[in-house]
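J.: coords below, sequence missing:
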């Protein structure tokens, strides 16, 4: 599998030397995208390589795509990319740099050799064929909770090994696999100015709220969310100067601990189901017409 340049500045220099590729125009609207009812995940999921464009996230985390993605090398000095068969170790250069930095820190923690890195994005981003609603712009990355003892896993081992479950009581508490190193890793990630949010199960957030001392401002970025008991999900801010990237709304003020405790209370004492409540509307698949117009240019690029 071809590896893209590793550091963001190296990618930028290379593109400059080669003429910069096809820059995504901020106000470009592709007429081919208007009214295109094709299911976006099928089209983007079939693209095996990134576009030959200047690197740029386009649209929102759950309704966008990415131009000029870089590939996280399958194995680095302090990480390994997992589930290589999915071809989801692609992201914006800033995300590649972040993983290199966070994994180097992880390697300093007791019992950790680095990180096992889960899903990032598809080569051209966009909706995934399975597993995620977000991860569309190259700014999201899942980090497994495992403390790696080896960084020489074969491709087959990376398909077979499982991420470890850290929750107890359906996510209300952490289990005995949770360690101070996990808290230190999430704290370090949350203190990184590139990070917008980190999603993890509610019990982990409450455990960190209970143990954190000194400066607690980093807790604000740790957000409780379902299904994040075997990995934590890091979301980066839109890079500076990225006119096509749509940021999320700001995080509410405060450390968010009361909110996390309310999640835990709901897990331990769920409200009774309302028999008169209408069934939830199923979420339909995004079509190409619902994505930013620039995404058609991403698909059309070499």
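T.: Perfect, thanks for sending it. If you're wondering where the values come from, they're calculated on a predicted model, not measured in any experiment. Numbering: from 1, shown residues only.

J.: alpha carbons only for contacts and neighbour counts from here, please
T.: Fine.

J.: can you pull out the strands in the stretch 151-300 of the chain?
T.: Remark: strands assigned in the stretch 151-300 of the chain by DSSP state E, counting those that start in this stretch are 167-168, 173-174, 195-200, 222-224, 231-236.

J.: may I see these arranged in TSV, with mean neighbour count and distance to residue 279 as well?
T.: Output for the strands of the stretch 151-300 of the chain, formatted as TSV (neighbours: other Cα atoms under 10 Å; distance: least, Cα to Cα, whole Å):
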stretch	mean neighbour count	distance to residue 279
strand 167-168	18	29
strand 173-174	21	30
strand 195-200	22	27
strand 222-224	25	25
strand 231-236	23	29
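
J.: center of the chain, which residue is that?
T.: What sits nearest the mean C-alpha location of the chain, by Cα atoms, centre = their mean, is residue 140, with 2.1 Å.

J.: next one for the comparison:
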């Protein structure tokens, strides 16, 4: 899967020339000869590495600017899960994320009408920026969980490339639709109640709906954060592991259940505020290798 390092032996000068003409990815030998201040696009490095390194497990850097050492693979098939879109080779993560997905899928299998989980993108074999999609998912602590209850857990590789999740929102994310069920809320509550979890991203209407229906302890709602686009899946982000100084944590969510904030998101969807003016600033270009933690150079090379 992915680009096979070592198939082409190119000198550094030839590699740079080749990249400028046709976008060809670097070979492993070329990666190892580069320095940290080589202005190469990081996704062209990490996006073509098809296997993990042999280093110790470390989430290096921040969720949107880093890499992953010692990643492990979520098995393509498990008793209560299937990894989807195998051609992307993104079913890799830090060991604690793989364990979390396995645990959550076992819980999902206890819900009426669910056999487990379809698991979407996690991280690449060595993390880092991806060729397509996702600003985050770089350090092996993010995973997308499909909101579609599995039809069955023996899908073929071809079926997994072609099947899609099911949309759960209406009115551009302001509300849930008829596909949304109590089982979805139970699954998200279980995930958010796990101490390993830092945040969960889902469309605003789902957060508001859960706020309406939650009874008893509402502390888990704090981790459910509204965000655009998460209407076919929810995105789980784990905390940095204790004792991993290479991992840069995100600031914790604001105190409280976050329900009022989610309602503001919904109100802004239904009645968009006028443009604030001033423009959106200069778009960020693709991350360069020199913009990642220095350790990521070694992770890519070895």
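T.: Good, I have the coordinates. Source: prediction; values computed, not measured.

J.: and the TM-score between them?
T.: Remark: TM-score between the superposed chains equals 0.88 [TM-score structural alignment, normalised by the length of structure 1]; 272 aligned residues with a Cα RMSD of 1.4 Å.

J.: re the thing from before, closest one to residue 257 of structure 1 among the strands of the stretch 151-300 of structure 1?
T.: strand 222-224 (9.2 Å; Cα to Cα).

J.: so which bit of structure 2 is that closest one matched to?
T.: Using TM-score structural alignment, strand 222-224 of structure 1 lines up with residues 224-226 of structure 2.

J.: mean shift of the matching stretch relative to structure 1?
T.: Its matched residues in structure 1 lie on average 0.2 Å from stretch 224-226 of structure 2 after superposition (mean Cα distance after the TM-score superposition for structure 1).

J.: how far is that stretch from where the chain is centred?
T.: Mean-position distance between stretch 224-226 of structure 2 and its chain equals 15 Å (Cα atoms, centre = their mean, to the nearest Å).

J.: residue 221 of structure 2 and residue 258 touch, don't they?
T.: Yes. Proximity of residue 221 of structure 2 to residue 258 meets the contact threshold set by Cα atoms under 8 Å, at 6.9 Å.

J.: the more surrounded of these two?
T.: Just comparing residue 221 of structure 2 and residue 258: by other Cα atoms under 10 Å the higher neighbour count belongs to residue 221, 23 against 20.

J.: burial measure for the residue nearest to that one when sequence neighbours are not counted, as a count.
T.: Using Cα to Cα, 6 or more residues apart in numbering and skipping residues adjacent in sequence, the residue nearest residue 221 of structure 2 is residue 257, 5.1 Å away. Using other Cα under 10 Å, residue 257 of structure 2 has 18 neighbouring residues.

J.: just residue 68 of structure 1 next, same as before
T.: Neighbours of residue 68 of structure 1 (other Cα under 10 Å): 31.

J.: what lines up with it in structure 2?
T.: Using TM-score structural alignment, residue 68 of structure 1 sits opposite residue 70 in structure 2.

J.: ok, the nearest residue to that match once chain neighbours are set aside - contacts?
T.: Distance criterion Cα to Cα, 6+ apart; nearest residue to residue 70 of structure 2, sequence neighbours excluded, is residue 57 at 4.0 Å. Neighbouring residues of residue 57 of structure 2 by Cα atoms under 8 Å, 6 or more residues apart in numbering: 68, 69, 70, 71, 94, 95.

J.: thought the last one was touching residue 59?
T.: No. Distance between residue 95 of structure 2 and residue 59: 10.3 Å, which falls outside the contact criterion (Cα under 8 Å).

J.: what comes into contact with the helix ranked longest in structure 2?
T.: Counting residues, the longest helix found in structure 2 (DSSP state H) is helix 95-108. Helix 95-108 of structure 2 is contacted from outside by 57, 71-74, 80-81, 92, 114-117, 140-143, 187, 190-191, 196, 238, using Cα under 8 Å, 6+ apart.

J.: structure 1: which residue goes with the residue nearest to residue 70 of structure 2?
T.: Under TM-score structural alignment, residue 57 of structure 2 pairs with residue 55 in structure 1.

J.: likewise for residue 184 of structure 2?
T.: Alignment note (TM-score structural alignment): residue 184 of structure 2 maps to residue 182 of structure 1.

J.: so who does its match touch?
T.: So residue 182 of structure 1 contacts residue 145 (Cα under 8 Å, 6+ apart).

J.: can you rerun that using 10 Å?
T.: Neighbouring residues of residue 182 of structure 1 by Cα atoms under 10 Å, 6 or more residues apart in numbering: 106, 109, 145, 146, 147, 188, 204, 208.

J.: which of residue 95 and residue 59 of structure 2 has more residues huddled nearby?
T.: Per other Cα under 10 Å, whichever of residue 95 of structure 2 and residue 59 has more neighbours is residue 59, with 28 against 17.

J.: all good on my end, thank you.
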